[in-house]
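Colleague: What follows is a protein structure lacking sequence information:
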């Protein structure tokens, strides 16, 4: 059970910060990661749900200082948030910060704790439709100067580097449904014509909304 005051603090002071981020990392993304973490926690009764809740809610806060070091900056923001000491010890805050820092898929090491593995897994949110759309959204938000063909090249390269066999994404929680979804996404990525068709449809929808 999440403490009511803690939930109020997260919903009023933490989640609104996501409203300033790119469309792939808005408040709905943070809320989805929280839900997935809570679902996965059912398999791990030893987990402190309050700690996991905060780690999930805060995992992308560092985007306020750019994407490259956002995982490290998220950890710094958590450690600097003295309000959290109302509910957690310094040791617990350190574990929460480490979980946020370790969530990034491109890290060269496994998350240090189960909290980190759960947040990292929940952040994957592998749903072929959502993943493809978010990849288009990210390109349009961060590289608006790129023409359509260059956007497609960036889109396809990123998907192959991250999700194709041998890519840098790793799954950490065996109970997660991500394994099946990853295979579905890989099937799309491996079919160049299908991938291009999906991009074109999403590109038209997203640019029409700008």
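Modeller: On my side now, so go ahead. Just so we're clear, the structure is a prediction, and the values are computed from it rather than from any experiment. Numbering: from 1, shown residues only.
Colleague: For the rest of this, base every contact and every neighbour count on C-alpha atoms.
Modeller: Noted.
Colleague: residue contacts, the most centrally placed residue in the chain?
Modeller: For the chain, residue 123 is the residue whose C-alpha lies nearest the centre (CA atoms, centre = their mean; 3.5 Å). Contact partners of residue 123, counting by CA atoms under 8 Å, 6 or more residues apart in numbering, are 33, 103.
Colleague: Now name the helix or strand holding it.
Modeller: Residue 123 is part of helix 114-124 when elements are defined by DSSP states H and E.
Colleague: between the helix or strand just after that helix and helix 114-124, how big is the angle?
Modeller: Following helix 114-124 in sequence order, the next helix or strand is helix 128-142 (DSSP H and E). In terms of direction (axes from the mean of the first three to the mean of the last three CA atoms, to 10 degrees), helix 128-142 departs from helix 114-124 by 90 degrees.
Colleague: Identify the residue spatially nearest to residue 73, adjacent ones excluded.
Modeller: Distances taken as CA to CA, 6 or more residues apart in numbering put residue 62 closest to residue 73, at 4.5 Å, once the chain neighbours are dropped.
Colleague: Could you do residue 61 as well?
Modeller: Distance criterion CA to CA, 6+ apart; nearest residue to residue 61, sequence neighbours excluded, is residue 74 at 5.1 Å.
Colleague: next, the one to line up against it:
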């Protein structure tokens, strides 16, 4: 990887995520970057582009959650600093991939980079999904009661990942396949789900949420 590119993104782009809700924090971006590199391993791709797509994928939330993927693409195309590291055609591919990361996208991503970020952003780790769901419900929706949060988390996760799953897995990534199986198992066993919920709920409360 180009160390100058990494320095620019780490110093200038990723800190912007500190302004977002905790479920879209720098920690989330670093997790998506890690997932992206794992997925890209063995693929004939430019790792600088993989890294940049992952770093910018949610940056459009600076201007609101709605249509943030399109705003993220616009930010990529307008960031003159990227021209130091990529050709214009590469920047266009990065922008398209960033826009194609949204789970609700109904069409196939336009490039391998779009498929990588779509897969990486799914991050189908049940514990992280439950943690992010609770964090968002508490900090953004203002839900605080145990029973209300339990219902909110169960309904949201069941609907998004099991009963009405609208996303497609575009690449083979064992972590996501295994994660989706665990999510499904948890939803089909509400008692186990509540046990998992209780542990994370208590942890978040101890952290001051």
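Modeller: Good, I have the coordinates. None of the values given here were measured: they were computed from a predicted structure.
Colleague: returning to what we had before: mind checking what the residue nearest to the centre of structure 1 lines up with in structure 2?
Modeller: Applying TM-score structural alignment, one finds that residue 123 of structure 1 aligns to residue 121 in structure 2.
Colleague: just residue 163 of structure 1 next, same as before
Modeller: Match for residue 163 of structure 1 (TM-score structural alignment): residue 161.
Colleague: in stretch 165-178 of structure 1, what's buried?
Modeller: Within stretch 165-178 of structure 1, the residues that count as buried by 16 or more other CA atoms under 10 Å are 169, 170, 171, 172, 173, 176, 178.
Colleague: Going by contacts, tell me the helices and strands next to the lengthiest helix in structure 2.
Modeller: Of all segments of type helix in structure 2, defined using DSSP state H, the longest is helix 190-206. Identification of packing neighbours for helix 190-206 of structure 2 by 3 or more CA pairs under 8 Å, 6 or more residues apart in numbering; DSSP states H and E yields helix 126-139, helix 146-158, helix 174-188.
Colleague: now the ones you listed in a markdown table, with distance to residue 79 of structure 2?
Modeller: Shown next, in a markdown table, are these (distance: least, CA to CA, whole Å):
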| stretch | distance to residue 79 of structure 2 |
| --- | --- |
| helix 126-139 | 29 |
| helix 146-158 | 35 |
| helix 174-188 | 32 |
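Colleague: Can you tell me what residue 67 of structure 1 aligns to in structure 2?
Modeller: Under TM-score structural alignment, residue 67 of structure 1 pairs with residue 65 in structure 2.
Colleague: And for its match, the neighbour number?
Modeller: Neighbours of residue 65 of structure 2 under the rule other CA atoms under 10 Å: 13.
Colleague: Kindly report the same for residue 28 of structure 2.
Modeller: 19.
Colleague: quick one: it from residue 14 of structure 2, how far?
Modeller: According to CA to CA, to the nearest Å, residue 28 of structure 2 and residue 14 of structure 2 sit 10 Å apart.
Colleague: shared neighbours of these two, anything?
Modeller: Residues touching both residue 28 of structure 2 and residue 14 (CA under 8 Å, 6+ apart): none.
Colleague: Can you check which part of structure 2 stretch 91-102 of structure 1 sits on?
Modeller: Counting by TM-score structural alignment, stretch 91-102 of structure 1 corresponds to 89-100 in structure 2.
Colleague: ah, wrong one, I meant stretch 178-192 of structure 1
Modeller: The aligned range for stretch 178-192 of structure 1 is 176-190, by TM-score structural alignment.
Colleague: ok, residue 195 of structure 2 to residue 187 of structure 2 distance?
Modeller: Residue 195 of structure 2 sits 12 Å away from residue 187 of structure 2, going by CA to CA.
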